[in-house]
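Asker: Could you work out the structure for the sequence below:
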Amino acid sequence: MSGSLEKVILICPDSRPGLERVAGDGPLALALYLGKPLLDHALDGLARRGVKEVLMLVSAWPEEIRRFLQGSHTWRLSVRVVTESVEPSPGTAAEKHAAYGAHEVLTLDFLPQAPGVPVLTGLEAWHRSRAELLPLLAPSMIGTQEISPGVWTGLRAQVAPTAVLAAPCWIGPAARVGRRARVQGFVEEGSIVDHDAVVEDSTVGPGTWLGAMTLLKTSLAMGSHLLNWRTGSVTHLTDAFLLAPLARSPASFSSMPGRVAALLILLCTWPAVLLLAVMRGGPLFRRALAAPARRLVGNSMAPQGNPVSYREITSFTTLWRRWPMLWNIVTGEFAWTGNPPLTPEEAAALEGEFERRWLEAPTGLFTAPEAEGSFWPWDDTAKAHAALFAGRADAAWRRMILAHSLRMLFSSDSPPFHPLPPRPE
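Answerer: Presented below is the predicted three-dimensional model:
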């Protein structure tokens, strides 16, 4: 290859009509495409063509692009980023940077692996180009395998034995496909296609949960947004049981102010609470174990620590039964708002990745399922509320749980809790 072929100018896109949701809160060049950022695929393709130097022209998010390039990558390229005020045309870029001596001026509208396949010309191209580019891009990615003709899975992807995958199909890294689900399309990294769901000629974007028995057809599912790639229509779904983002908010257990508040309440209320419990007779406390929360470690969820010991007042039938759990908040083991405690046995009985999301939120004194009227024994509705809280809890939701639980705590017509479930000592 001659020296002149070793230099390329690459224009990063500013924006493209219809792809705003695809970019999200970041540059379109770093949008995930078949398991890797689009720019990562492009630079890998250039390196495989023998390109040695790239002058990258960036008009939007230049610092984000620079941070990405500073990471650990396998391509052996010298990349220099130049910030432009507006995205230049290829002709303008060639004229302005003629001194660079580039052989080609490229844009990310096409990947070097397939220069004739448009990628960023609209929603339809963003989806349909994957079928042609999948066999070109997948073999170069670590951990991918073709499990049947035209069906590829990424590193740590999980597919239920009863799921049906049809070409062209991509199940991205750490993505999960539930039992009896059918996928003919593309599921990006960290997404979940729940049991009996159907993906037909569609793309499930990264970090997206597609609910059980939901049909996704000729569309892109991005968090809670549904984008029809044929018509360009965009729908925001408010029913989180059909479609929801799975971006995990870091679940802090109890902050220092929260711990201090719990300690003050314990000190102020213990004489009255214990006196009332003694007057009711019977055993005062019962010890129970709560399964530990799970956290994302690498690309998999792992339990953090051992089961947590806590106590309940056996003679109380309302939320006051959990008064001893204030001490677990003081120690930082529990939170004021979270999910109900599960025994290790109950946690092991959770089925599917969606149900197991229960454990990705801290154990709380006041809980999401109970605020929605679901009590032990935990049914599918309670499991759904717990799983969605783990993935989408925000300050407003926590305030709602706290307000509802306080009303229930001090209301004379508060519904009694179900009998205490059996818990091992």
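
Asker: make it CA atoms for all contacts and neighbour counts henceforth
Answerer: OK.

Asker: What count of nearby residues applies to V278?
Answerer: Neighbour count of V278, defined by other Cα atoms under 10 Å: 13.

Asker: How about E64?
Answerer: E64, neighbours per other Cα under 10 Å, totals 12.

Asker: another one to check against the first:
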Amino acid sequence: MSVTADAISHAEDLADFVAASPSSYHAAEEVARRLEADGFTRLAEEDVWPDQRGGRFVIVRDGAAIAWAVPANATPATANRVFGAHTDSPGFKLKPKPTTGSQGWLQAGVEIYGGPLLASWLDRELRLAGRLAMKDGSVVLAATGPLLRLPQLAIHLNREVNDHLALEKQVETQPVWGLGDPTEADLLAELADAAGVDAADIRGFDAVVADSARGQVFGKDNAFFASGRLDDLASVHAGVVALGNAARDGFDGDHIAVLAAFDHEEIGSASRSGAAGPILEDVLVRIYASLGADDAQRRQAFVSSWCLSSDVGHSVHPNFAGKHDPVVKPLLGSGPILKINANQRYATDAVGAAAWIAWCESVDVAQQEFVSNNSVPCGSTIGPITATRLGLRTVDVGIPILSMHSARELAGVSDLYDLSRVAGAFFTD
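Answerer: The predicted model follows:
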């Protein structure tokens, strides 16, 4: 499989994006930073917004970002096209009193976030990242360099480890970060130092653990890309690149182009910044109000609108082929995937499938289908949630990967680039 220079460049830029996004809060800020560089104006939700016609705007709410481009000739009934993804990833989050330890070791008290592959986090150099709420009412982002590690027990002390490995979630998933007496140490001081603030002024924090290793292109013909947090920063990055390109090319289509990067998908999306919350509807209501739309006209526009819900799916695994559908077997490097489920765990229907294929064909991108083995429960995405909340016709898509929910996931370099190209067609075609 040949991989183009453009695809490799896209993957390298994704590595930069992931490195800048160790937490959902960092990811949302990086979305805004990149789009502001492409001419978007950042708005505050508490302010009165300017006229939307012909504008390019972005907002950040906690760990979510919404960005949009409105054509100059937009009317109250102009439809919208939403490219949806999520900023959070499975892993570990700091508990309220995170400085712990025993036997002369300093450890971090963490809670499991979402459904990570626990063993994949062992023996890696890890970092802390998140946001700090300060005494003066400000909120600052903080990210350390490599600081923590979850060390495995040596095989000499666990002779059966290669026959089975099961980590006790309370005792055996607490990383080490130093040596000493935990009563005389402060893990939050490490985050405070990274942010340049006084640890004594911290009044609240949301901080997660992230792999510190940079994303890497590798393999025969540079076919592979390995990185942490591909689920779902790969989709967020694809949407940012596509929307930024559209804006630089003078986007003035017949619809409103929207990038919705939600938080908290891995734990159900039920938050003020998640897909089950009001954030996307809040933005769209304000856009249409600026266009003079009443409630009936806005709902008319929604009926003609689309959402591409983009998240990763499973590539066929060469060592576990029996876990996949025996006929539908998407493969890394063979194109983005259309995700289908009879029980609406994915929102794709026949009309959406036809539209997806058309967008792929318009930029000469091969596409594949994904469906679960009947004996393996199917996950879900923001797609059904968005379709239910807003009534947008929604199509679930993404890229195939291996090692989903690992600390370091595996994607195809060409798929990453092709997803962004189809996102561009979705926004502009």
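
Asker: so what number do they get for TM-score?
Answerer: The TM-score (TM-score structural alignment, normalised by the length of the first structure) is 0.26; 187 aligned residues with a Cα RMSD of 7.3 Å.

Asker: Show me which helix runs longest in the first structure.
Answerer: Counting residues, the longest helix found in the first structure (DSSP state H) is helix 256-280.

Asker: Which secondary structure elements does that one sit against?
Answerer: helix 326-330 (3 or more Cα pairs under 8 Å, 6 or more residues apart in numbering; DSSP states H and E).

Asker: Tell me the first helix or strand C-terminal of the helix it packs on.
Answerer: Sequence order places strand 335-338 as the next helix or strand after helix 326-330 of the first structure, per DSSP states H and E.

Asker: helices or strands up against that following strand?
Answerer: Applying 3+ Cα pairs under 8 Å, 6+ apart, one finds that strand 335-338 of the first structure makes contact with strand 364-367, helix 395-410.

Asker: Of all the ones you listed, which one is nearest L55 of the first structure?
Answerer: helix 395-410 (43.9 Å; Cα to Cα).

Asker: Tell me where the stretch 301-429 of the second structure has strands.
Answerer: Ranges of strands in the stretch 301-429 of the second structure, per DSSP state E, counting those that start in this stretch, are 306-310, 313-314, 337-339, 368-370, 393-398, 400-402, 409-412.

Asker: let me fix that: the stretch 151-300 of the second structure
Answerer: Using DSSP E, counting those that start in this stretch, strands in the stretch 151-300 of the second structure cover 176-179, 202-211, 216-218, 224-227, 255-262.

Asker: Which of the strands of the stretch 301-429 of the second structure sits closest to Q216 of the second structure?
Answerer: strand 409-412 (9.7 Å).

Asker: F426 of the second structure - how many residues pack around it?
Answerer: Neighbours of F426 of the second structure (other Cα under 10 Å): 24.

Asker: And it, how far from F57 of the second structure?
Answerer: Distance of F426 of the second structure to F57 of the second structure, given as Cα to Cα, to the nearest Å: 18 Å.

Asker: Could you do A355 of the second structure as well?
Answerer: Distance, A355 of the second structure to F57 of the second structure, using Cα to Cα: 27 Å.

Asker: More neighbours: these two, which one.
Answerer: Using other Cα under 10 Å as the criterion, A355 of the second structure and F57 rank with F57 on top: 22 against 14.

Asker: which is the next helix or strand following the helix or strand where the more buried one lies?
Answerer: Assessed by DSSP H and E, F57 of the second structure sits inside strand 56-61. Sequence-wise, the next helix or strand downstream of strand 56-61 of the second structure (DSSP H and E) is strand 64-69.

Asker: Okay, angle between the helix or strand following that next one and strand 64-69 too, please.
Answerer: Toward the C-terminus, strand 64-69 of the second structure is succeeded by strand 79-86 as the next helix or strand (DSSP H and E). Relative orientation of strand 79-86 of the second structure and strand 64-69, computed by axes from the mean of the first three to the mean of the last three Cα atoms, to 10 degrees: 150 degrees.

Asker: Give me the helices and strands touching strand 79-86 of the second structure, please.
Answerer: If you count contacts as 3+ Cα pairs under 8 Å, 6+ apart, strand 79-86 of the second structure packs onto helix 230-248, strand 255-262, helix 295-303, strand 306-310, helix 382-390, helix 413-428.

Asker: for the ones you listed, which one sits closest to E361 of the second structure?
Answerer: helix 413-428 (8.8 Å).

Asker: quick one, that closest one and strand 393-398 angle?
Answerer: 160 degrees.

Asker: Helix 413-428 of the second structure - contacts with which helices or strands?
Answerer: helix 5-19, strand 79-86, helix 230-248, helix 350-362.
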